[in-house]
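Asks: here is my input, please return the structure:
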Amino acid sequence: MSDLQNRVKDTFHHLHQHAEISWEETETTAYIASILQEQGCAVTAFADCTGVVGTYGNFDSNLPVVAIRADMDALWQEVDGKFQANHSCGHDAHMAMVLGLVWKITADPALKNKVALKFIFQPAEELGAGALKMVEKGVVDDVDYLFGIHLRPAEETRMDHAAPVIVHGSNTTYKVEVSGHDAHAARPHLTANAIEVASAIVGQLNNIHLNPRVPHSVKMTNITAGGKSTNIIPGNASFAVDMRAQDNQTMDEMTQKVKEIFQTMERLYGVTITITDTEYIPAAAVNDEAIQIMEHAAARVLGDDHVHPPLVTPGGDDFHFYTIKRPTLKATMLGLGCDLKPGLHHPDMTFHHDALMNGVNILYEAVTGVYRDGDTDS
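Replies: You can find the predicted model right below:
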């Protein structure tokens, strides 16, 4: 095992053991910033949020600027009976691979004047908010190419295989409150039971029918109602609705129908239903040139027969806000096969750690491929 491979794996284990949730990645930010500084990167951190950006290379020429993004945040979920920050989506691996890329790039001093690179370690992907914050900070204003990477479940991509682009769908989450009043459990005629309201909403969500040729889903993902006393009919409840659609038009149609259901339930039950928070991630906007660069990079590392066609998935990622807000960006996200099981967001998610170096090497080939094969007149 090479020194670089050992270093990447050790870094992964450190990040996995020190997971931090969205907007609270303070120790992670400091840890990564110190590594970037050690490797000769100019480091930018932010006073009002977590996240860090390292720049490296020659920015005084006409070289295209290439950025590589890694997401930093963990999920908050129950693991072995205890709620904790947990990297069950692979962000610890993404950070370790991009740091591996930093080490590999900076190990060759001859590259420094031939590249112009930004290493973006982005917070709060799980909330769909971190990419927008980085756009607001201007970190991609001068960027020509943007590459991302994400571990893929075994059912999508096998170990030692990869896809040059992940065609994510759109994701919208509503946090919702039902507002009414409580009543004695012996007198159900005096109130609208918020649990029954939520149950009726679930039934109506199941009756939403959209174009079956476009993958989509809508479901309630949590609900809270009532207190310790079991002889009270709760008039208030809070719940969340998660919506997925493979394209943005279908998402627009779905959100309109969900809002109409809420309005109908308000009239039927005489309660107030309020959307208190919305999280939104758009569907992927793909770029053929960036995909081709990543496809060639994956083929160099894994072989032509181990490179998959574009990977279409109902999952979402705020990576696509970069291209929606900056349409001139040429961007793609590598889907990395790693024998990931049982699945993303499962509290006991595992993957084959040897895949980490596949990710490092593919990203290296993609980055250097821009300067070797791409248009340097940007």
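Asks: going by C-alpha atoms from here, please, whenever you check contacts or count neighbours.
Replies: OK.
Asks: for the stretch 201-350 of the chain, what spans make up the strands?
Replies: 216-225, 232-233, 237-245, 272-281, 311-313, 330-340 (DSSP state E, counting those that start in this stretch).
Asks: this one as well, want them side by side:
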Amino acid sequence: MVEVRNIESRIMKIFEHLHTHPEISWKETETTEYLKNILVESGCNVRTFVDCTGVIGEIGEGKPVVAIRADMDALWQEVDGKFQANHSCGHDSHMTMVLGVLLSIKEMADIPNGTIRFIFQPAEEKGTGALKMVEENVVDDVDFLYGVHLRPIQEVRSGMATPALFHGAARHITGEVLGEDTHGARPHLGVNAIEIGAELVQRLNHIHADPMIPHSVKFTKFQAGGESANIIPGNATFSIDLRAQTNDMIEKLTTSVEDAVKSISDYYHVPINLSLESMMASAIVDPEAQEFMADSIRKVLGEENLVDPVTTTGSEDFHFYTLKKNHIKASVLGLGCDLKPGLHHPNMSFDHQMLMPGVQILTNTVLETLAHLANSHNLKS
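Replies: So this is what the prediction gives:
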């Protein structure tokens, strides 16, 4: 089992810096520079990007390639009456733990052959950062990929951990009803956009899909009309939120929404424009990667603190890596750390002492995976 006591004080200082210097999606410039400096000091081959934030560090060379990813961005939210960047999703801790893996490995004399890649990815909260890293060919040659996410007390108790998180898929759709206003005394001269909205709500409520796969479709915004009560609004804007536990289901729901909107548009003879906005992929967890993670949890926290894989209603753009590059075997560590009241709460807090066990679990997982792959390669040779 990996020993990390020698680097504990440095890891806590890193966390304190990252926690007190949050930056929002695609603007993580100072964070990128800070991480880059640590990677360079640690002897990594380092890569940054011309048109975006984020940084990659690498030790070792050749195949196999085992990667570990941390998200970098903070949320923009109101904290104690003031809007600011705020690490209420734990990304500061994720970066800290991944750097802890690097610092732990650098303390070791014997490292398995192959490459270990440290991916510090921007814009997870926008759902676009992982896609950008895929576009930049960051994971083209990766065999195994690991991630980590703090879990709230509602999912995993403090001192426990799960070897896999089954996040769901999500998609946001926006729309516009493009009609014309009419006088309240002459409703026959136009179409009421509010009536169209009510019809849409009913149609969405009647979308039927496999009940064995958790899913939901709902309006989250509808705006029509102005100050005058005697004008029937012809225009409106709206938003629809889709959730599903599988990527196939989110695509089926999207098609059903598009069909429903088209039928209403045709019936009322009013254009309704739809725009498919951000999407998050559902988890594609590899059993072998999950077992490497589970074995590390057993070694660090004990069998009694190993939790079964967690199915969660949240989303994570980590899963775009496996959706877009299906050769990658991946899993995400879910770390119980007394996180409360919940993720994205402006005053979220967690037990910082769980950072060190997190570092140990991830370090063991990366090294055991690399050793296994190296041995398999030698046997084939």
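Asks: in a markdown table: the strands of the stretch 201-350 of the first structure, plus mean neighbour count.
Replies: Below are the strands of the stretch 201-350 of the first structure laid out as a markdown table (neighbours: other CA atoms under 10 Å):
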| stretch | mean neighbour count |
| --- | --- |
| strand 216-225 | 16 |
| strand 232-233 | 20 |
| strand 237-245 | 21 |
| strand 272-281 | 16 |
| strand 311-313 | 16 |
| strand 330-340 | 26 |
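Asks: these two touch, right, Val217 of the second structure and Ser239?
Replies: No: with contact defined as CA atoms under 8 Å, Val217 of the second structure does not reach Ser239; the gap is 10.8 Å.
Asks: which residues touch Glu125 of the first structure?
Replies: In this structure, Glu125 of the first structure makes contact with Ser22, Asp71, Met72, Asp73, Ala131, Asp317, Asp318, Phe319, judged by CA atoms under 8 Å, 6 or more residues apart in numbering.
Asks: which element is the counterpart of Gly57 of the second structure in the first structure on?
Replies: Matched by TM-score structural alignment, Gly57 of the second structure corresponds to Gly54 in the first structure. If you go by DSSP states H and E, Gly54 of the first structure is part of strand 52-57.
Asks: residues in contact with that strand?
Replies: Taking CA under 8 Å, 6+ apart as the rule, strand 52-57 of the first structure contacts 29, 32-33, 36-37, 40-46, 111-122, 139.
Asks: now it: how far from the chain's centre is it?
Replies: 21 Å (CA atoms, centre = their mean, to the nearest Å).
Asks: for the spatially most central residue of the first structure, give me its contacts.
Replies: The geometric centre of the first structure, computed from its C-alpha atoms, lies nearest to Asp317 (CA atoms, centre = their mean), at 3.6 Å. Shown in contact with Asp317 of the first structure (CA under 8 Å, 6+ apart): Glu125, Glu126, Gly128, His168, Ile281, Pro282.
Asks: make TSV out of those residues and add distance to Gln249 of the first structure.
Replies: Compiled in TSV, those are given as follows (distance: CA to CA, whole Å):
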residue	distance to Gln249 of the first structure
Glu125	23
Glu126	23
Gly128	19
His168	14
Ile281	13
Pro282	10
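Asks: ok, those residues vs His345 of the first structure, which is closest?
Replies: Among those, Glu126 lies closest to His345 of the first structure (CA to CA), at 10.7 Å.
Asks: state the distance from Pro279 of the second structure to Val98 of the second structure.
Replies: Check again: residue 279 of the second structure is Met, not Pro. As judged by CA to CA, to the nearest Å, Met279 of the second structure and Val98 of the second structure stand 26 Å apart.
Asks: meant to ask about Leu333 of the second structure, not that
Replies: Distance from Leu333 of the second structure to Val98 of the second structure, by CA to CA: 12 Å.
Asks: who touches both of those two?
Replies: Leu362.
Asks: and the contacts of Glu125 of the first structure, which is closest to Ala192 of the first structure?
Replies: Ser22 (36.1 Å).
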